[in-house]
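Q: Coordinates for the following, if possible.
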Amino acid sequence: MASAPQSRYYESHGLRLHYADWGNNGAPVAILVHGGRDHSRSWDVIAKSLQPHFHVLAPDLRGHGDSEWTRGGSYALTEYVYDLAQLVRSIAAPQVTLIGHSMGGMVSLIFSGSFPDLVAKLIVLDGVTMLPDTPKPPVHERIGKWIAQLDKLHDRTPRRYASLEAAAAQMMLHNKRLARDLALHLATHGARRNEDGTYSWKFDPYQRASAPHRLWSDDHVALWSRITCPTLLLNAGESFLAGAKAAGLERYFRNARIETIAGAGHWLQHDRPQEVLGAIRKFLGLAAVSG
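A: Here you go, the predicted structure:
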């Protein structure tokens, strides 16, 4: 089994996008889609566990990891969906299993509702970020908020860290459960070295802005109803997302079930890796992890 993946690239929207390829050609394809301000190597534990059974690919979304940033800082969810569609097309997979975390979960849900025939199974890790019946703010408010966000980001200086250890320490401040060695792994793949020897995060700060033309709750619900494959909504017991606490979300899907990982925050795959892995493997019909 590969201890580290191959780096591969493909083109989407004129951008050179990167993905980690864990190998196992000829096996069913599983694509692991990270969340905002994250990167493909965040999935290593899950990727290694699934690799004997799947050809595992983990893309760096545009503006993240080793993928190019967009010109003009445009990062609507549908643009990530386009990139995912291009990846599926480039590998010529008839069907894929999708596993998405947070924003990557939303991207996976939108893709699965838009192209239900292409998705064999869908797992969303704490990724329902918009609830049904969420009120839609007036359009002038959405545009005003977006412009204010872009103005603020334009004037922002990227933070610099003296070392990868310092960058990892910053991640541990945001997630109290994050183990030091995992934080260092995430920082090693999530930061790049500046000319002065300091480190800054690889992600484009502009992906923090909320596009005013985004999909709204009725759009998401319409897409959920079109998803035909078995779906697992795997929530974090101590998530900050309302979606993790909402009762009855499965009724919006044809074939979904909700499970909750107790004692885990939003980064459930880092907080409770064995429990998350066990739930994923069970849902995919794989044997329990030994050891």
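Q: only C-alpha atoms for contact and neighbour calcs from this point on.
A: OK.
Q: all helices for the stretch 151-291 of the chain, in order.
A: Remark: helices assigned in the stretch 151-291 of the chain by DSSP state H, counting those that start in this stretch are 164-174, 180-190, 217-224, 268-271, 273-283.
Q: To check against the first, give me the structure of this:
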Amino acid sequence: MADDVNVRADEKLDDDEPVRLQPDLPPEIASPLAPFKGAEPQSPPWFKAAIAREPERSLVPVDGANIELLTWGDVGKPGLILVHGNSAHADWWSFIAPFLADDWRVAALSLSGMGGSDWRETYSFESFATEIWECAKAAGLYAAPVKPIYVGHSFGGSQVFYSACNHPDRMRACLMLDTGFGRPPTPEQIEKMRARAIAEGRPEEARRIGGPPSRTQPNRVYATLEEALTRFRFMPPQVPGNLYVADFIARRSLKRAPMPDGSGEGWTWKFDPFMWGKLNRDEMDRATPADAPPLAHIYGENSSVMKRNWNGEDYSSPIPASAPQVAIPDSEHHIMVDQPLALVAALRTILATWPG
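A: Just a heads-up that it's a prediction; the model follows:
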């Protein structure tokens, strides 16, 4: 599945172990919020109005961990549950969900190890599926006449796809956003893909091939919020389409933490840095769509994830050719950052006519 989302950048690889730093990245990619020096960028009226529709926030206990849940709209309306990408959190949906809440009961959760949810000793696709299901029930999504639709972005798309294949009775349909498919590449495949990218004049892409690395150190604690915000970046690397969205997401990706030297409190990232290494990815072998409910896909037209082909010439998508598939123009992987209103329009259109 695709690797994803917000992580830190730092000059010292041994100091802040981010995700495959590329030292020659331009500053607008490596540190897009640095020019604001901790201040919030200007945002348009639509965005201010959307985030003003604050969700109800709660914690749902699931197998020994408290899972963060956000909800909008009235119980009894058809349900949507929204699942974020790797290292992200429920608030990635806080400026999207309000546009859907007049017609839907909308829920968004932070998977364990991310956002305001507890961390676990180990993670699995099955445990994530249980968290999504329990949060959907706690949000009242099954009080509607029809079952909810599961929606997931990137890594979250792989989670809702897994649920669709293994627990189709829990949902009416499954909608994925910029979700890549395929097992992790072998070392030989990685070298082949890197060589191809270099030969085709794509050295930046060649350096990104290989997926999320294993982490060996905890998240760094920054002395100030400004310093932490300057370390925020996206993975895969890209210029954020809207910096006010990036800033909103970044601020909600941070929490207070003691400084290692005992000098007081600083700021650190909410996600479990060891999550990827503690996740059993072999469970995706059980995800075959033969009995899955209807599937659909929305993706960024310029997404590096969708262009990347983990399995060389053998790659094939499990999404049927007849399924709705919508490309969002002028968008990379993080569609809600690049083209949030276009994403809202695409979601509204698909959900108004599909799955029927």
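Q: can you tell which of the helices of the stretch 151-291 of the first structure is closest to Leu118 of the first structure?
A: Ranking the helices of the stretch 151-291 of the first structure by proximity to Leu118 of the first structure (CA to CA) places helix 217-224 first, at 14.1 Å.
Q: Where does the residue nearest in space to the middle of the second structure sit: helix, strand or coil?
A: The centroid of the second structure falls nearest to Gly85 when counting by CA atoms, centre = their mean (1.6 Å). Following DSSP: H, G, I helix; E, B strand; the rest coil, Gly85 of the second structure is assigned to coil.
Q: Give the equivalent position in the first structure for it.
A: Here Gly85 of the second structure is matched to Gly35 in the first structure, going by TM-score structural alignment.
Q: I figured that match hits Met103, correct?
A: Yes. Between Gly35 of the first structure and Met103 there is a contact at 4.5 Å, judged by CA atoms under 8 Å.
Q: Contacts only, for the aligned residue in the second structure for Gln269 of the first structure.
A: Mapped onto the second structure by TM-score structural alignment, Gln269 of the first structure lines up with Met336. The contact partners of Met336 of the second structure, taken as CA atoms under 8 Å, 6 or more residues apart in numbering, are Trp92, Ile96, Leu343.
Q: ok, 7 Å please
A: Going by CA atoms under 7 Å, 6 or more residues apart in numbering, Met336 of the second structure touches Leu343.
Q: Doesn't Ala129 of the second structure belong to a strand?
A: No. Under three-state DSSP, Ala129 of the second structure falls outside any strand and is assigned helix.
Q: which one is it nearest to, not counting chain neighbours?
A: Leaving aside its sequence neighbours, Ala129 of the second structure sits nearest to Ser163 (CA to CA, 6 or more residues apart in numbering; 5.7 Å).
Q: surely the one you found meets Phe128?
A: No. In this structure, Ser163 of the second structure is not within contact of Phe128 by CA atoms under 7 Å, at 8.9 Å.
Q: Looking at these two, which is more packed in?
A: The residue with more neighbours, out of Ser163 of the second structure and Phe128, is Ser163; 25 against 20, by other CA atoms under 10 Å.
Q: Assign that one to helix, strand or coil.
A: helix.
Q: what residue of the first structure takes the place of it?
A: Matched by TM-score structural alignment, Ser163 of the second structure corresponds to Phe111 in the first structure.
Q: Run a quick neighbour tally on the equivalent of Pro293 of the second structure over in the first structure.
A: Counting by TM-score structural alignment, Pro293 of the second structure corresponds to Thr228 in the first structure. Thr228 of the first structure: 21 surrounding residues under other CA under 10 Å.
Q: show me what contacts Thr228 of the first structure?
A: Going by CA under 7 Å, 6+ apart, Thr228 of the first structure touches Pro116, Arg254, Asn255.
Q: got it, and Leu186 of the first structure?
A: Taking CA under 7 Å, 6+ apart, one finds Ser42 in contact with Leu186 of the first structure.
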